[in-house]
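Novice: sequence first, then the predicted structure, then my questions.
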Amino acid sequence: MTETAPPPTEDLTDDDATADELRRGLIGLTPTLLLRLTMLMVTEALTDPVAYEVPLSGELAAELLAQCAESAAAAANAELRPADPGLSPSAQQWLHSAVLPDSPLAAVDALVTRPSHPQYDRSVEFGRKSLLVLRIRDADGRDLGRLYQAFSPEKALQRRKVWALWSGEQFVRLTEEPLVIDRGLRLIVLGDAVTSTVVMQSPTTYQSMFGALPELRKSAEKTYRASIGKLDIVDGDKLAAACQTDLNMMRKLVSIQAKLDRPGYADAVTMPALVTFLKAHPKIDVPVQDADGPHPRLVFSSDAQHRWAILKLLDDDFLRSELTDITYEANSKTQLS
């Protein structure tokens, strides 16, 4: 049987070539008999990370390697797509993103790939932002990939519970503290600590550990400059700072951008149009300074109840029913016309 030759390299797009390279890297994590696994626990991952090497039995290391191979194979067999703020991947898709040098993941990955680490002992305290890392190397010690998983000490290090195991005749007390490891390994870093790429099953997987993806942050900043940044806002610098650090605000800006891409939407959310709308709907809690003067300004309030108001205004969350003439705040909307 004649094998079909792969398409010429020159016919591949940049995205295709990147996906093919990543797929080769993922497949390289699957021959478990040729690989070595080290498990590390990382404390204070986003602030002052410290990595501890966890001693493993040969049996447990082999089982974890098999689980890593299964996750890598699932990613290799999926459609690999560049991360995009507007893309919600299907079950058959995984996303990839370059690890930027100044990102939290880059800092942790550089720590994880050091030649040696202090050994874990039971006196180590883990906070809420802790990570479990499975580091895979070849027989020569070359780093091939790292699989990351978030864990909390309450769930992973079950110190507050009494554990019992069935012996065949009765339950017996487990005298040592168990470590609970989730089999769902959904974030894989390929390459070395200088040039690496993260492959993930969904953006949420990344964001739960490291905050906003670079693509989301960049998109949010661009949308802010093109929309809210053009408005006159009291304490606008505080709103800008919040939008640069709050993950949910960045997601809200993605929603705003989707509407700005529609014909005519940008013209409807100019400063004069917004002031006219707010004067006609005084129950909407976006104060306007000098509303009837020559230079009206929206007012940003940073308290929890009001900090979202201007974003909601730009996202068209305030709607009036034509049936009842009642004004609603609606985050979820389906356009009918």
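Specialist: Thanks, I have it.

Novice: C-alpha from now on. contacts and neighbour counts both.
Specialist: Noted.

Novice: Gly145 is in what secondary structure piece?
Specialist: Counting by DSSP states H and E, the element that carries Gly145 is strand 143-151.

Novice: that strand packs against which elements?
Specialist: Counting contacts by 3 or more C-alpha pairs under 8 Å, 6 or more residues apart in numbering; DSSP states H and E, strand 143-151 packs against strand 130-138, strand 187-191, helix 203-210.

Novice: right, and the helix or strand after that strand?
Specialist: helix 153-156.

Novice: what ranges do the strands span in the stretch 151-300 of the chain?
Specialist: In the stretch 151-300 of the chain, the strands defined using DSSP state E, counting those that start in this stretch lie at 164-166, 171-173, 187-191, 196-200, 233-234, 288-289, 297-299.

Novice: which non-adjacent residue is nearest Pro82?
Specialist: For Pro82, ignoring the flanking residues on the chain, the nearest one in space by C-alpha to C-alpha, 6 or more residues apart in numbering is His96 at 5.1 Å.

Novice: how many neighbours does that neighbour have?
Specialist: When counting by other C-alpha atoms under 10 Å, one arrives at 23 neighbours for His96.

Novice: any idea how far it lies from Leu105?
Specialist: 14 Å (C-alpha to C-alpha, to the nearest Å).

Novice: and if you look at Lys238?
Specialist: Look at Lys238 and Leu105: by C-alpha to C-alpha, they are 26 Å apart.

Novice: ok, these two, which is more surrounded?
Specialist: Leu105 (22 against 15).

Novice: pretty sure that one is touching Phe210, no?
Specialist: Yes - between Leu105 and Phe210 there is a contact under C-alpha atoms under 8 Å: 6.2 Å.

Novice: the protein: helices as residue ranges?
Specialist: 14-27, 58-76, 104-112, 153-156, 203-210, 214-226, 236-245, 247-260, 265-268, 271-280, 309-314 (DSSP state H).

Novice: export those as TSV, with columns for distance to Arg146.
Specialist: As requested, the helices of the chain are exported to TSV (distance: least, C-alpha to C-alpha, whole Å):
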stretch	distance to Arg146
helix 14-27	11
helix 58-76	9
helix 104-112	8
helix 153-156	19
helix 203-210	13
helix 214-226	19
helix 236-245	27
helix 247-260	25
helix 265-268	43
helix 271-280	48
helix 309-314	37
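
Novice: dropping in the other structure now:
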Amino acid sequence: MAGAFEFECLAQCSQTNARVGVFSTPHGPVETPCFMPVGTLATVKAVTPDQLVAAGAGMILGNTYHLHLQPGENLVAAAGGLHQFMSWKGPILTDSGGFQVFSLSALRTITEEGVKFRSPRDGRMIDITPEKSIQIQNQLGADVIMAFDECPPYPATREQVELATERTYRWLKRCISAHNRSDQALFGIVQGGIYPDLRAKAAVELTKLDLPGYAIGGVSVGEPAEFIPHIVNATAPLLPKSKPRYLMGVGTYREMARAVAAGVDMFDCVIPTRLARHGAVMVQGERWNIKNAKFRDDFQPLDETCPCYTCQNFSRAYLSHLVRSGEILAHVLLSIHNLTELIHFNKRMRKAIQEDRFASEFSRWLRDDAMVESER
């Protein structure tokens, strides 16, 4: 589909590499910078599609590894693909499953051919190769699909990271050969661990393949948080300006703001719904435990400036009551707020870049001494 996946840069910050763009997909445009809610098993946990739309979500994610295990790509394809299956009309991205294979499967064997692992659901042995990952994603039918990569955990030796990065490149070329749908954009993933020279080498090699977009992978895998901006700053400027840049698995104010300043366009993270399931909320970059005693009789909204359904209708006291009572509604309302929080943080960055006040307005999060979300 010629022109279906064009990226247009609409505005640029004069003091940083931050930019505003729009990424065209068959299911609509994606305005960047953007935060993409994670719908691992064809659902963003505890949130309906209508609620996602109300929260401002554009593109959302599904996961190849989990959907392959349950319900299986054949069933999703028979339903008409992920969009039909989960009743989501906007763009969808599927992660290749590489991160999950390496992080969730205790019993696995990695070879040049691919990965063999034992299913955590029924114990059967499963083979995932680059070709298999692409075949699954072709059947799932997302707008953007990710190349199957080897994601080395932290800590790992330089030799281990170098071997994984080289294998990721070889696997990417196999993914390109296996990919057969013109209505899906295949993104490559830059690995390289904490080593800037390995990241640079990988970025140069991948960009020669002229893919529709590129991701920075292998962060938030256990490395100290202060390493992330150094990795991003060393990698993002090497990726094509004419293509979207996606930082995988990141979702804190500080990490997103600093990555946007480096030129990153897209983010995803499970933090909003995971925190909600544990009774935690994100408010103006702080992380609050809503079960704390001080919220028991606090009748203010979580954030009076937040446009979400939760903040417009319920008090901190009520939300604290729901969490203390173990009510399922707590997961719903807290998830709605947390998702809206991160989506609208990106929308605020977008507006600030357009008006060339990003560097000043978001300086709190761009400083080297800026703290990750604090606990209240």
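Specialist: Done, it's in. For clarity, every value in this text was computed on a predicted model and none was experimentally measured.

Novice: got a TM-score for the pair?
Specialist: For this chain pair, the superposition-based TM-score is 0.22 by TM-score structural alignment, normalised by the length of the first structure; 123 aligned residues with a C-alpha RMSD of 6.7 Å.

Novice: dump the strands of the stretch 151-300 of the first structure to CSV, plus mean neighbour count and distance to Val112 of the first structure.
Specialist: Shown next, in CSV, are the strands of the stretch 151-300 of the first structure (neighbours: other C-alpha atoms under 10 Å; distance: least, C-alpha to C-alpha, whole Å):
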stretch, mean neighbour count, distance to Val112 of the first structure
strand 164-166, 11, 34
strand 171-173, 12, 35
strand 187-191, 23, 11
strand 196-200, 23, 13
strand 233-234, 18, 44
strand 288-289, 18, 51
strand 297-299, 20, 45
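
Novice: which one, of those strands, ends up nearest to Asn248 of the first structure?
Specialist: strand 196-200 (19.5 Å; C-alpha to C-alpha).

Novice: who touches the closest one?
Specialist: Contacts with strand 196-200 of the first structure, where a contact means C-alpha atoms under 8 Å, 6 or more residues apart in numbering, come from 75, 94-99, 186-191, 206.

Novice: before we move on, back to that, the strand holding Gly145 of the first structure versus helix 58-76: what angle between them?
Specialist: Angle, strand 143-151 of the first structure to helix 58-76, by axes from the mean of the first three to the mean of the last three C-alpha atoms, to 10 degrees: 100 degrees.

Novice: ok, back up a step: to Leu144 of the first structure, which of the helices of the first structure lies closest?
Specialist: Leu144 of the first structure lies closest to helix 14-27 among the helices of the first structure, at 7.4 Å (C-alpha to C-alpha).

Novice: next, the angle from that closest one to helix 58-76.
Specialist: Counting by the same axes, to 10 degrees, helix 14-27 of the first structure lies at 160 degrees to helix 58-76.

Novice: list the helices and strands helix 14-27 of the first structure packs on?
Specialist: Using 3+ C-alpha pairs under 8 Å, 6+ apart, helix 14-27 of the first structure is in contact with helix 58-76, strand 79-82, strand 187-191.

Novice: return the most buried member of these.
Specialist: Across those, averaging neighbours per residue (mean count of other C-alpha atoms under 10 Å) puts strand 187-191 on top, at a mean of 23.

Novice: which residues sit against it?
Specialist: So strand 187-191 of the first structure is contacted by 22, 25-26, 72, 143-149, 196-201, 205-206 (C-alpha under 8 Å, 6+ apart).

Novice: can you give me the helices for the stretch 101-250 of the second structure?
Specialist: 130-140, 158-178, 196-207, 227-235 (DSSP state H, counting those that start in this stretch).

Novice: make a markdown table from the ones you listed and add distance to His83 of the second structure to it.
Specialist: Converted to a markdown table, these look like this (distance: least, C-alpha to C-alpha, whole Å):
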| stretch | distance to His83 of the second structure |
| --- | --- |
| helix 130-140 | 9 |
| helix 158-178 | 22 |
| helix 196-207 | 29 |
| helix 227-235 | 31 |
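
Novice: any idea which of these gets closest to Phe35 of the second structure?
Specialist: Per C-alpha to C-alpha, nearest to Phe35 of the second structure of the helices of the stretch 101-250 of the second structure: helix 227-235, 16.6 Å.

Novice: mind listing what's buried along that closest one?
Specialist: Within helix 227-235 of the second structure, the residues that count as buried by 16 or more other C-alpha atoms under 10 Å are Ile228, Pro229, His230, Ile231, Val232, Asn233, Ala234, Thr235.

Novice: quick one, what contacts the second one?
Specialist: Neighbour list for Pro229 of the second structure: Glu255, Arg258, Ala259 [criterion: C-alpha under 8 Å, 6+ apart].

Novice: again, 7 Å this time
Specialist: Applying C-alpha atoms under 7 Å, 6 or more residues apart in numbering, we find Pro229 of the second structure in contact with Arg258, Ala259.

Novice: how about Ile110 of the second structure: what's its closest non-neighbour residue?
Specialist: Using C-alpha to C-alpha, 6+ apart and skipping residues adjacent in sequence, the residue nearest Ile110 of the second structure is Lys116, 6.6 Å away.

Novice: the one you found: how many residues sit nearby?
Specialist: Residues near Lys116 of the second structure, counting by other C-alpha under 10 Å, number 18.

Novice: so it touches Phe102, yeah?
Specialist: No - here Lys116 of the second structure does not reach Phe102: they are 10.4 Å apart, not a contact under C-alpha atoms under 7 Å.

Novice: among the helices of the stretch 101-250 of the second structure, which is the most enclosed?
Specialist: Among these, helix 130-140 has the highest mean neighbour count (mean count of other C-alpha under 10 Å), at a mean of 24.

Novice: by contact count, what packs against it?
Specialist: If you count contacts as 3 or more C-alpha pairs under 7 Å, 6 or more residues apart in numbering; DSSP states H and E, helix 130-140 of the second structure packs onto helix 73-78, helix 158-178.

Novice: right, and those helices - which one's nearest Tyr309 of the second structure?
Specialist: Tyr309 of the second structure sits nearest to helix 73-78 of all these, at 30.9 Å, using C-alpha to C-alpha.

Novice: in the closest one, what counts as buried?
Specialist: Applying 16+ other C-alpha under 10 Å to helix 73-78 of the second structure flags Glu73, Leu75, Val76, Ala77 as buried.

Novice: thanks a lot, catch you later.
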